[in-house]
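**Q** How does the following fold in three dimensions:
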Amino acid sequence: MKVLPQSLPEVLVLEPSVQADDRGFFFESFNQAAFEAATGSRRSFVQDNHSRSARGVLRGLHYQVRQTQGKLVRVCAGEIFDVAVDMRRSSPTFGRWTAAVLSADNRRQMWIPEGFAHGFLALSESADVLYKTTDYYAPQYERCVRWDDPDLGIAWPCAQPPTLSAKDLNGARLRDAESC
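**A** Purely as a prediction, here's the structure:
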C-alpha cells in the first residue's frame, strides 16, 4: 500500500497494490495490519456505510461532536471529490481542509481521523461510496458545516450549484460551529 500525504498531516490517501490482467483485477480493499502500518495508528472499525449519489450531489460537511468518527472512504463505482475539514478547535490546523479525487478507477481511499468533518461531491453520472467508521452513527451528536462557507474557501469543482439535502443547506458557518 502506498501512502500519499495530504496538506493536513493526519489525513492520508491510501493507494492499494492492484493485480490486474486481461481477466480483470484484484486488490485487498482492507487489511488491518497494513492500515496500521500505513497510518501509524490502531483503530477498530465498527460500521460500514454505502452511499449512492447522482452527478452534482454534494453530501456534507458532516461530523459528530461526541462519538467522533474516523472514516476510511473509498469509491466502488464512479468518482467523487472528497473533502476533510479539521474541526478540532485546539488543533493548529483548525478550519483547514484537504481534498482528493477518489474513484473506482484509481481505487484510492482517504483516511479521515476523528475530529474532522467529511463531505464529497459526485463527479460522475453516479457514485457509490463505501466508508468504514470507528464509531457508530449518533444523530444526536451529528453536526454540519456549510459546504460553501467563505471562511473555509473549499474549491469545489462544480460549474453550477450542487444538489443538497435540507440539512446540508442549513449547515452552520465554521465560526459558529460546535467543535470536536
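**Q** When you work out contacts or count neighbours from here on, use the C-alpha atoms and nothing else.
**A** OK.
**Q** And the helices in this structure?
**A** Remark: helices assigned in the chain by DSSP state H are 32-39, 166-169.
**Q** what residues does the first one touch?
**A** In this case it means helix 32-39. Outside of helix 32-39, the residues within contact range by C-alpha atoms under 8 Å, 6 or more residues apart in numbering are 1, 2, 3, 12, 14, 42, 43.
**Q** What separation is there between the residue lying closest to residue 71 once chain neighbours are set aside and residue 82?
**A** In space, residue 71 comes closest to residue 133 once its chain neighbours are excluded; the distance is 4.7 Å by C-alpha to C-alpha, 6 or more residues apart in numbering. In this structure, residue 133 and residue 82 are 16 Å apart, going by C-alpha to C-alpha, to the nearest Å.
**Q** One more, so I can put them side by side:
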Amino acid sequence: MRIEATSLRDVIKITPRHFNDSRGYFCELYREEWFRKEIADVRFVQDNQSLSWREGTLRGLHFQRAPAAQGKLVRVVAGAIFDVAVDARPYSETFGQWTAVELSEEDDAQLWIPEGFAHGFLSLSPRTIVQYKVTAPYNPTAENGVIWNDPDLAIDWPLAGREVHISSKDADLPRLRDLFTPAFSRKETA
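**A** The predicted model follows:
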C-alpha cells in the first residue's frame, strides 16, 4: 500500500498495489493490523455504500458529534468523486481548512478521514458507487453537517458545466462558524 499525505496531515490517501495478469488484477484493500499500525489505531464497525445516479450529485458535508464521532475510510467502487474533508475540530490548528482528493474505480485509492472532520463528495460521473467503513455506527442524535458552499471554507468544487444535485436536508445545513456557538459547545460536553 502506498501512503500519501494530503494538505491536512491527519487525512491520508491510501493506494493499494495491483497484481495484474491476463485475467485482470488482484489487490488487498484493507488489512486491520497494517491499518492500525500505519494509519490509525481504530476499529471499523459499519460499512456503508451510496449510489449517485447522476454526475454532479453532491453529498455532505456530514459528521457526527462526540461521543458518536466517526472516522471514515472512503473508496469508489464505480465512477469517480471529488472527495472533501473539512477540519471541524474547533481546537485544531487547522480548524476550517479543507483538503480534497479525486477517487475513482481506476486505482482503488482510499481516503482516511479521522473523527472530527466533516466529509462530502461530488460525483464526477453518472452511476457512481461509494463505499466507506466507519468507526462508529450511525447515530441520528449526533448527526451534524456544514453547508457545501460555505463561503468561509471556499471549497473549490469542480463544478464547471455540472448541475449540482443535492438533498434538501444537505441544502439546509449551516455554515461551519454557526455550529460552534456556546449552545453547540454545551451540547458537545453534555
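**Q** about what we covered before: in the contacts of helix 32-39 of the first structure, find the pair that's most separated.
**A** 2 and 43 (18.6 Å; C-alpha to C-alpha).
**Q** who has more neighbours, the two?
**A** Per other C-alpha atoms under 10 Å, whichever of residue 2 of the first structure and residue 43 has more neighbours is residue 43, with 15 against 11.
**Q** What residues does residue 147 of the first structure make contact with?
**A** Neighbouring residues of residue 147 of the first structure by C-alpha under 8 Å, 6+ apart: 60, 61, 119, 154, 168, 171.
**Q** The residue lying closest to the third one once chain neighbours are set aside and residue 70 of the first structure, how far apart?
**A** The shortest distance from residue 119 of the first structure to any residue other than its chain neighbours is 4.0 Å, reached at residue 60 (C-alpha to C-alpha, 6+ apart). Between residue 60 of the first structure and residue 70 of the first structure the computed distance is 15 Å (C-alpha to C-alpha).
**Q** on that earlier part again, buried subset of the contacts of helix 32-39 of the first structure?
**A** Among these, those buried by neighbour count (16 or more other C-alpha atoms under 10 Å) are 3, 12, 14.
**Q** now the second one: how far from residue 38 of the first structure?
**A** Distance, residue 12 of the first structure to residue 38 of the first structure, by C-alpha to C-alpha: 9 Å.
**Q** joint contacts of the two?
**A** residue 3.
**Q** center of the first structure, which residue is that?
**A** residue 118 (4.7 Å; C-alpha atoms, centre = their mean).
**Q** so who does it touch?
**A** Residues in contact with residue 118 of the first structure, defined by C-alpha under 8 Å, 6+ apart, are 60, 61, 62, 63, 82, 83, 84, 85, 112.
**Q** now residue 41 of the second structure
**A** Residues counted as contacts of residue 41 of the second structure (C-alpha under 8 Å, 6+ apart) are residue 35.
**Q** related to what we said a few turns ago, any idea how far the residue nearest to residue 119 of the first structure lies from residue 151 of the first structure?
**A** According to C-alpha to C-alpha, residue 60 of the first structure and residue 151 of the first structure sit 16 Å apart.
**Q** cool, residue 145 of the first structure as well?
**A** 11 Å.
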